[in-house]
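Visitor: this is a predicted model, with the sequence first.
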Amino acid sequence: MSTDLSGLSINFATVRQAGSFGEIVDACLSRGIRAISPWREHVAGAGLDEAARIVRDNGLRVTGYCRGGFFPAPDEAGRRAALDDNRRAVDEAAALGADCLVMVVGGLPKGSRDLPGARAMVADGMAELLPYARSAGVKLAVEPLHPSYAGDRACFNTLKQSLDLCDALGEGAGVAIDVYHVWWDPELEAQIARAGRAGQIYAHHICDWLVPTTDILNDRGMMGDGVIDLKRFRGLIEAAGFHGPQEVEIFSHRWGARPAGEVLDTIVERYRTVC
């Protein structure tokens, strides 16, 4: 069995219980994991300069930075505030040398039932942000989320929707493909191939879908515990030309209650056997 873990990345949401930015990095490094995807809260806790130093001094790959987005708002002031915050996220991603800034684009503004209008706000916000991101050398990775999140977190829910948006935006806009959100899509194979042809796959997130799932947000499964054919999924991603690390992102009350070391050891074992 190979000991090479260069194809494995850890999203900090998976092991929040490990503590600070530096503590999570240390836990990963002690197991030979050298690719990470931090959240803004962890970077803020450490300070951007210190987080960037840790990344640089340890030769880490930052496969993604979580997160930008949440463009829709009830008024112009809210939309401007969202853009300002996204520009700060771009600056942070650039300082960390992240492969991409992951965009969870946002759902319906409070009190709204206008889903097409929310999607238009996302498209407008992305179009305004993208030139700034290009100038900073940061790619924007739209992450389509499961349709159950359309109302509050992401009104772009399929790869096709997200790729249509990226095509309209142009260079520097691509997708983060998370198995949890798109494994069910009957157009999955065709849309992954499409993304690959355009060079628009910027990140690949893995976990598993449990049956039953008791909490749509916080009951993601450890790889191998659910119903997603992860090896087939990875085959589709690689056939499309993406060979970057598989980033483990598991929001889970049950795994969050276990020691971070146990979680990481389980991830390494599952990465070697089922991914």
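Guide: Everything's here; your move.
Visitor: only C-alpha atoms from now on, for both contacts and neighbour counts.
Guide: Noted.
Visitor: other SSEs contacting the strand or helix carrying residue 232?
Guide: Assigned by DSSP states H and E, residue 232 falls within helix 230-239. Applying 3 or more CA pairs under 8 Å, 6 or more residues apart in numbering; DSSP states H and E, one finds that helix 230-239 contacts helix 188-197.
Visitor: rerun at 10 Å
Guide: helix 179-182, helix 188-197, strand 201-206 (3 or more CA pairs under 10 Å, 6 or more residues apart in numbering; DSSP states H and E).
Visitor: check which residues of it are buried.
Guide: Of all the residues in helix 230-239, those buried under the rule 16 or more other CA atoms under 10 Å are 230, 233, 234, 236, 237.
Visitor: what is the nearest of these to residue 81?
Guide: Nearest to residue 81, judged by CA to CA, of those is residue 237 at 35.3 Å.
Visitor: the closest one reaches residue 190, doesn't it?
Guide: No. Residue 237 is beyond contact range of residue 190, at 11.0 Å (criterion: CA atoms under 10 Å).
Visitor: what do the two both touch?
Guide: residue 196 (CA atoms under 10 Å, 6 or more residues apart in numbering).
Visitor: could the helices and strands packed on helix 230-239 go into TSV alongside mean neighbour count and distance to residue 74?
Guide: Listed next are the helices and strands packed on helix 230-239 as TSV, based on neighbours: other CA atoms under 10 Å; distance: least, CA to CA, whole Å:
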stretch	mean neighbour count	distance to residue 74
helix 179-182	21	26
helix 188-197	18	32
strand 201-206	26	30
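Visitor: A further structure is provided below for comparison with the first:
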Amino acid sequence: MTHPLLSLNQATIKYAPLADALRVTADAGYTSIGLWREPVAEVGLAASVKLVEDSGLRVSSMCRGGFFTLAEGAERRAAIDDNRRAIDETAALGAPALVLVAGGIPAGSRDLIGARSRVTDALGELSDYALEAGVTLAIEPLHPMYVSDRAVVSTLGQALDIAEQFPAEAVGVVVDTFHVWWDPQVLDQIARAGASGRIASYQVCDWATPLAADVLLSRHYPGDGVIDFASLTTAVVASGYAGDIEVEIFNQEIWDASWPEVAGRTASAFDAVVSPYLSGVGVL
């Protein structure tokens, strides 16, 4: 058996269809999986719910919603509507949180401040809906190298500045080591998030250079890079978070490996560099 808090994010075995991802994850001894909307859509929501129930696995999170930075118009309305559907899917699958990627600067714009403000506006439209569904909207700050095209929210502090405008049950944050390890304020911000019950998900993977030509694919197994999992995990645990911990890796070489091999290697890496700092922490 793997550590009881370890969850395999489906992106780590990207090419596995939902049924295969659930089987591989369960066979490797995991008790939890983080799902993505696209594989769920491929088989349909009702069939996905049945597959998850039959697998015996918990769903630690649903990825992803967001992309809120467009100016008002038909495309923004479509994005808001799609996020409502994502909330419904998250609730149906029993996941506690929908991970949100804020969105980058819209084409033709240089207005970073305005783009960030539209993220807050979107959450204002969605927070009550999420609250009624029992789903936490989890803002994931991304490393600043993604600010132009993926996420105008770059630090945990920025994510909390937005989240704290809403009930903690409706809007929280994701602590993803790949994205926040570099931030000199990260430990203080983790404590801040814990004080208001805002940590909706903890995700771990490592950072190593040189980065891939496509920087999106630069994640590594925990322990294969420079991230200090001791300090970050200790801070997350001290904050009061006791939920599942996902390993989420985007890396072409890992994607091309066999799924059982990746699941096993992920569990071993987690046991080596994350588990030692989880003593006494139980499953929510």
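Guide: Nice, thanks for sending it over. Because the structure is a prediction, the values reported are computed rather than measured.
Visitor: and the TM-score between them?
Guide: The TM-score (TM-score structural alignment, normalised by the length of the first structure) is 0.96; 272 aligned residues with a CA RMSD of 1.1 Å.
Visitor: just the buried residues of helix 230-239 of the first structure now: which is nearest residue 75 of the first structure?
Guide: Relative to residue 75 of the first structure, and with distances defined as CA to CA, the nearest of these is residue 237, at 38.9 Å.
Visitor: what sits against the closest residue to that closest one other than its chain neighbours?
Guide: Closest residue to residue 237 of the first structure apart from its sequence neighbours, by CA to CA, 6 or more residues apart in numbering: residue 192 at 6.6 Å. Neighbouring residues of residue 192 of the first structure by CA under 10 Å, 6+ apart: 159-160, 163, 175, 177, 200-201, 233, 236-242.
Visitor: which one of those residues is nearest residue 210 of the first structure?
Guide: Among the contacts of residue 192 of the first structure, and counting by CA to CA, the member closest to residue 210 of the first structure is residue 233, at 16.4 Å.
Visitor: for the second structure, which strand extends over the most residues?
Guide: In the second structure, with assignment by DSSP state E, the single longest strand is strand 58-66.
Visitor: so after that one, what's the next helix or strand?
Guide: Next element after strand 58-66 of the second structure (DSSP H and E): helix 74-92.
Visitor: pull up the aligned stretch in the first structure for that following helix.
Guide: Mapping helix 74-92 of the second structure onto the first structure (TM-score structural alignment) gives residues 77-95.
Visitor: TSV for the helices and strands packed on helix 230-239 of the first structure, including distance to residue 167 of the first structure?
Guide: Formatted as TSV, these follow (distance: least, CA to CA, whole Å):
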stretch	distance to residue 167 of the first structure
helix 179-182	19
helix 188-197	10
strand 201-206	13
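Visitor: so for residue 42 of the first structure, which of those sits nearest?
Guide: strand 201-206 (19.1 Å).
Visitor: report how many residues lie close to the closest residue to residue 218 of the first structure other than its chain neighbours.
Guide: Closest residue in space to residue 218 of the first structure, ignoring its immediate chain neighbours: residue 252 at 4.3 Å, by CA to CA, 6+ apart. When neighbours are defined as other CA atoms under 10 Å, residue 252 of the first structure has 19 of them.
Visitor: give the contact list for residue 252 of the first structure.
Guide: 13, 14, 15, 215, 216, 217, 218, 219, 220, 221, 222 are the contacts of residue 252 of the first structure under CA under 10 Å, 6+ apart.
Visitor: which among those residues end up buried?
Guide: 13, 14, 15, 219, 220, 221, 222.
Visitor: so the first one makes contact with residue 249?
Guide: Yes. Contact between residue 13 of the first structure and residue 249 holds when scored by CA under 10 Å: they sit 6.3 Å apart.
Visitor: which residues do those two both contact?
Guide: Contacts common to residue 13 of the first structure and residue 249, judged by CA under 10 Å, 6+ apart, are residue 37.
Visitor: save the buried ones among the contacts of residue 252 of the first structure as CSV, and put in distance to residue 116 of the first structure too.
Guide: Conversion of these to CSV gives the following (distance: CA to CA, whole Å):
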residue, distance to residue 116 of the first structure
13, 30
14, 33
15, 36
219, 29
220, 29
221, 32
222, 34
